[in-house]
Structures are given as C-alpha cells and as structure tokens.
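In: coords please:
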Amino acid sequence: RATAGQILISPDGSIPLTEFGSSSGGYTAPLEENSGFKAVEDLGDAYEKNPQKLWTKEIRRSDIEGMFPEIGELKGIRVTLRNGLGAWGGRTRQLVFLGTKADATLDIANWRGDQFRKKFSLKSDWYQFPQFPDYSDPGFWLAKSNGGVLAVGTAKHFGDAKKVKRAGDIVDIAGIPTAGGYWLVSSAGEVFSYGDAQHHGDLAAVSLAAPIVAITPHPDGRGYWLASGDGGVFTFGSASYYGSMGEVALNKPVVGMEVTRSGKGYWLVASDGGIFSFGDAQFYGSTGGIQLNMPITSMAAAPDGKGYWFVASDGGVFAFGSVGFFGSRGGDTNRRPTSGMAVSNTGEGYWLVWDDGVSFPFGDTPDFRSSVAKKTVVAIEVVP
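Out: Next up, the predicted model:
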C-alpha cells in the first residue's frame, strides 16, 4: 500500500517489470514455457490450508466427447508427458483421450496453450484422472415420441415402433426384470412388446377419457399397469387393481406411476407433485402444497419401496422417505427441459435426462453418452 500509484524507474530510464508466479504442484513454470523467470520450487505450495494445493473438478464424460467427437465414447484419459518439475512428474504437457472409435492426442506447449484447462476452467495443469466407469456398468433405454429406442451402456436394443402404425405418440417405456426386453406404450393406450416381453393386452380399442401417460411393469414381468392423465389405472396380465383417481377431479394431471416392490400397490404422481398411494404403497410426502417453479415430469421409486423421487422439467429433484438426495439441475442453466429420471439398481444414484437425450448422472450412476438421441425423448428406463 505504501507504494500504491508509484512506478520504479531504472537509472537508464526503463521501468523494471515484475512477475508473480504460483503453482499447485511445487514448481513455477520454466523459461522454455514462456515464463519470464527461471522455474523455482514453490515452498508455500504444500501449506496444508492452501485451498489450491489439492483440488478436484467433475467433468461430464459427454462434454469431453463433444470436445473430441472423433473418439466416439470416452473410455479414459492418460497423461503421457509432464515437464519433469514438481510433484507427480510436473505439469501436464500431453494428454491422450482413449475412445471406442479412435484416440485423440492433445499436446500442451505451456499454461497459456492448454486448451483442456481453458475449456473446463481448471485451476492448474497438474492433472490426475480417476479410472472411468466401464461401459459394462448398468445402462438404460431412452424412448422417443416417434417410437425410437436408444440403448445405452449394457442395455440392448430389441426393436422399436418407429415404423409401426400408431394412433398416438409413444409416451413411456418399461423393461422386464430379466433385462431381456421392454414394452412401449402410446398415448392411445397401445402397447408394443419387444425381446422377451410378452403382450398382455392394451387399450387400443378403448375410447379413453384422457391420454395414457405411463406404463409400469409388475415385478414378476408377467403383467403391467397403464396410467392415464386423469388418474385412471388399467391392469393387464398379473397386475392387480388397487384403486385409481379416475373418478376424482384432480388439480393437475397425472404424469407418472411407480409400483411397490411386492407388486401389491402403486403410486401416481401429478404434475404439481401431488402423490396418490394405493395398495401397500406408503405415502412419504409430496409437493402438492408447494408452489413449484416448473411442473413435475416423472417419478422413480426406491428399490426397497421405502421412498421415491420426483423430477421437475427444470431438473429440480425432490426426495421423500428413506431415499437420498444426490443432486439436481434445479437452479442451473438448462438448455432443454428434463423429461425423465431413472434410479440405479442400488438406489444410491439416479440419472436425469433432457428431452434431447443428454443425461446427467448423480450419486453412483455412470456417465453415459446418450445425446445421440437428439430430440423428442419422453422417458428413461434403467436396465434391471
């Protein structure tokens, strides 16, 4: 402060320049990397309370794939060259991005030239990368309104309804317990079966008071329920009827349905977050009395049936019962509305998906590249 506003002038009239150098790996940048001074050890770097000493940042797999589209699906990142000064061998000077189609090499001349650091706003160029979730991890299916189905991760594609004559758009998808097939349902109540999924009937010949919005499989895989926007419930195969809201005037339409672990009860959720429980399904709470920023679009039940989640179109997640809250897109800048959510088989995480297919993992769920769906995604279903 004592020299604020003052300039030091050398005897020859020149102005001496100073440079501040810092690091997060033990050494400042060397002369050959366009630094104005010789590299020196940063003795203050190891200060235990220094928040810049060790830092982490999560980067979505699909964002890196977008930076290097030629690699296909990203399998891992390797640091193949460092400058030899400081911890871990020094600053990163070359990265290799391993993909299913090709590998991409990124040469990094210096701090200023590090495109990876700039792209993801990283604090330094001392990189270490964790082992990536393998694509043998569980996956999911995405259903599109035109009948298309995208299989992600270990999910297998058993067919779709893109070329099938339908009376309505596809609105939901449900997988069978063996992961060997799935059903699609249209807004007109038509059910289409693929793989080992058996057709147990539908509402194709029935005049509906409101469009169908959801299909939910029985835990034994030998039946399913359909739910309509007015709260109606329709049963097929081994699925039993435990009640509905079809004769009740609802504040907002029903948008989703989930079944209990026993198959002896189910929940309906409305777009205002109102919950309706039937059979052995327990009520754990709702957002029916809360003013939401955006409407609820989907729900998911905990694997043990002791709770459930809702997701709103802005990515906000609401957790009830024994389930954990693992994060959301609520309050973030969202390019597209969230059309659905799916819970991992452990119940310790979930995916949110935009209507263009971009998925967001939370908790223990792997980060899968699903944006190739591009548009009109209406539902997500996890592989059992």
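In: make it CA atoms for all contacts and neighbour counts henceforth
Out: OK.
In: what are the ranges of the strands in the stretch 151-300 of the chain?
Out: 170-175, 181-186, 191-195, 212-217, 223-228, 233-237, 254-259, 265-270, 275-279, 296-301 (DSSP state E, counting those that start in this stretch).
In: okay, the ones you listed in TSV with distance to S244 next?
Out: What follows is the strands of the stretch 151-300 of the chain, written out as TSV (distance: least, Cα to Cα, whole Å):
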stretch	distance to S244
strand 170-175	19
strand 181-186	19
strand 191-195	20
strand 212-217	13
strand 223-228	9
strand 233-237	6
strand 254-259	11
strand 265-270	8
strand 275-279	8
strand 296-301	17
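In: Take those strands and lay them out in TSV including mean neighbour count and distance to T287.
Out: Listed next are the strands of the stretch 151-300 of the chain as TSV, based on neighbours: other Cα atoms under 10 Å; distance: least, Cα to Cα, whole Å:
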stretch	mean neighbour count	distance to T287
strand 170-175	27	23
strand 181-186	26	27
strand 191-195	20	31
strand 212-217	27	20
strand 223-228	25	20
strand 233-237	19	22
strand 254-259	27	13
strand 265-270	26	10
strand 275-279	19	8
strand 296-301	27	9
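In: Here is a second sequence; please produce its structure as well for comparison:
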Amino acid sequence: MLLVSVVVLVASVVVPATGAAAATCAEIGHKVFVGDSDYAPNLDADGDGVGCESFPDTSRPTYDSTTGTGAGYWMIDEIGRLYPFGDAQRSGDPGEPLGSLGPDANSATARVVKVVSSSDGSGYWVLDDSGTVHAYGVPQLGSVDMATLDADEKPSTMSPTPGDDGYWVFTSKGRVLTFGTATPMGDLTAFTLDGPIIDSVALPDGSGYYMLGSDGGVFAFGNAKFWGSVPQVLPGVMLDCPVGGIVPTSTLQGYWMVACDGGVFAFGDAGFRGSLPGLGVTPVQPVVGMVRNGSGYLMVASDGGIFNFSDQPFVGSLGGLQVPSPIVSVAVLPGA
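Out: Model (predicted):
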C-alpha cells in the first residue's frame, strides 16, 4: 500500500549580507567568517575566508544536549562547523583549523554538503562541494578530481561501505565516483535530470544504493529496489518545495522521503510515522535532511531544528539559537 503525505509550501532562506566591519579586529574581539555581517576583506590578510584569525572563535552557539542514552547525532553547517548531540562525539571538523575547508586557494568558496557516520559511530566523513572528503576517526580514501567533472557539476552527497573501507561520492548530475572497496553499480550520466541529485544511501550490505533528486526522483542501483517516486505519483507537478532526503525501511521494502516543509512521502512498506504539516507545524527554516533513527526517521532544518519521528529519544537541537551558518546535513549515531 502506498501512503503519501504531500503538503508543500515555498520556503526561503535569508543569507546574511556581508557588511562593513569594525575598524579593527580588536574592536570585534573574535574571528569572523565570510558571510558574517562583520566580515570584511581588510580583516582577512590571507584571503582564506576567515578574518581576525588570532582571536577566539565565538561562532559556535552554546547548547544543551542529553547524554547517557546511547542515542546521538551530528549536525554540520555549510562552512564545516560540526555540532554533536547526545552520545555522538566530536573528533574534529573542516572548520578546524579555521579556514581549512577545501583543497586549494579557493577554499573559502567551498561548502560542506554531507556528513556520514562510520558503521560503529567512532568517526565520520564530511564531503564538501570542492570534492574534498574530510575524515575524522575513519580512513581518508581519496577525494574527487574536479577536472573529471563537468563545469556545472559538483559533488553533492556520499555513502560509506559497510566495512568503512570505502565510499561512494555522488555528484549533482548523478555521476558515481568510488573510493576504497566501493564498486560502481551504475550512474545517471547518460540522462538529463529534472532535479539535481541531493541525497544518497547505500544498502546495509553494500550491494546497492539509491540516489535522490531534488524533484523527488528516486534512482535505484544494484540490489536496491524501486518502490516509487514523487514524479510517479504526481506526474507533471513541479514541487514548490524540494525533496531533501531518503531513508529506506529496515526491511528494504520501502522508503521515506521528506520535502523542505517537513511533508513526508512514504512508499512500499514505509509506514507513515508523522510529518510537520500533519502536526500543524511550519518550520522556521526549511528541512534539509532526513536520516534513519531507530524504527523511524529524524529531520533537520537549516537553523538546526530537529524533528524526531522515531522510538529514539530527542537529545537536543540548535533550534531557537543563533546559528552562524546554515545547517546542511545530519548523521545519526549507529545503533540508535
């Protein structure tokens, strides 16, 4: 039986404008980043996107988190600041040392697109759109050679192999790049997509993977099975609100998807466990990710709000705090 919840609204993200900085770093008193209201090029001597580098970093908000439950998750923002919650541990991030995001002189323009956990939760990988894979407590098995991609193509998501000895990197055009023991099982480079690829998930045994387009198109490879897509159930309908994540069920006989308003699409044996429109909730900022959490799913919004539809405990969020850069991805501690 196919269960679909479709409530779509247009959401907009307001990006802070770059404004005039105080005359000196001493007057500001802390590090500043590209996109911050007090950032200015004269404060950034080496042009790496971080000004006042000798001053403390006050950009990460202080937040509450519940520990000792065995549950946890990591959020990451677009310039590489990682926020652990619950029993998830922070082992470093691309924002530390500050300004290190990206592999070259254009590093200040690179943006994080994905964080994924190792199989035991002891570490994680972070992918940025310059193709760099950052590894923390896990093997670094290579990064994307951007010269092999089209000019308008960027890495957009990644998935690790079950043994943490490989990973797939997927691009906005559906190209698949393999590292370590990951093997290619097909890609979308021969097709013109209606929406860029924005998420991926590998099967637990590594024998297949899904790619998800922003229009809700689902592409299954290897042993991954196709159970339906948004264009299939809403033919000819252009969504006002992009789809942002896909989560297979534990039986692998279905999957959930989430739109940026928190509306949930359920296919195959995916039971409908709830959505934000179903609760009468409009997120302050758009939902940008969805991951498995216990027997259900967990959503994250770009302001760090967490929405938990599962049997696992809620262990904290950044919702209501001043987050200096939009959250772009979330990963759950395995075993939760």
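In: ok so, going back, right, so of the strands of the stretch 151-300 of the first structure, which gets closest to V323 of the first structure?
Out: When the strands of the stretch 151-300 of the first structure are compared by Cα to Cα, strand 296-301 sits nearest V323 of the first structure, at 8.8 Å.
In: Of the strands of the stretch 151-300 of the first structure, which is nearest V378 of the first structure?
Out: Among the strands of the stretch 151-300 of the first structure, if distance is taken as Cα to Cα, the winner is strand 170-175, at 5.9 Å.
In: compared with the second structure, how much does the closest one deviate?
Out: With mean Cα distance after the TM-score superposition for the first structure, strand 170-175 of the first structure departs from the second structure by a mean of 0.6 Å once superposed.
In: okay, that strand sits on what stretch of the second structure?
Out: Mapped onto the second structure using TM-score structural alignment, strand 170-175 of the first structure spans residues 112-117.
In: Can you tell me what sits against the matching stretch?
Out: By Cα atoms under 8 Å, 6 or more residues apart in numbering, the surrounding residues in contact with stretch 112-117 of the second structure are 74-80, 123-129, 156-160, 328-334.
In: what's the matching range in the first structure for stretch 179-194 of the second structure?
Out: Going by TM-score structural alignment: stretch 179-194 of the second structure matches residues 236-251.
In: Tell me how far the matching stretch lies from the chain's centre.
Out: 31 Å (Cα atoms, centre = their mean, to the nearest Å).
In: May I see the buried residues of it?
Out: By neighbour count with 16 or more other Cα atoms under 10 Å, stretch 236-251 of the first structure contains the buried residues F236, G237, S238, A239, S240, Y241, G243, S244, M245, G246.
In: So the last one sits against G232, correct?
Out: I take that to be G246 of the first structure. Yes - with contact defined as Cα atoms under 8 Å, G246 of the first structure counts as touching G232 (4.2 Å).
In: If we ignore the residues flanking it in sequence, what's nearest G296 of the second structure?
Out: Leaving out its chain neighbours, the residue that sits closest to G296 of the second structure by Cα to Cα, 6 or more residues apart in numbering is S310, at 4.2 Å.
In: Let me see the contact set for the aligned partner of the one you found in the first structure.
Out: By TM-score structural alignment, S310 of the second structure lines up with G363 in the first structure. Taking Cα under 8 Å, 6+ apart, we find G363 of the first structure in contact with F326, G327, E348, G349, Y350.
In: cool, and T282 of the second structure?
Out: By Cα under 8 Å, 6+ apart, the contact list for T282 of the second structure reads D261, G262, L276.
In: Which one (most neighbours) among the residues you listed?
Out: G262 (34 neighbours; other Cα atoms under 10 Å).
In: so is that residue in a helix, a strand, or just coil?
Out: Following DSSP: H, G, I helix; E, B strand; the rest coil, the label given to G262 of the second structure is coil.
In: which one in the first structure is aligned with it?
Out: By TM-score structural alignment, G262 of the second structure lines up with G315.
In: for G217 of the second structure, same thing?
Out: In the first structure, G217 of the second structure lands on G274 (TM-score structural alignment).
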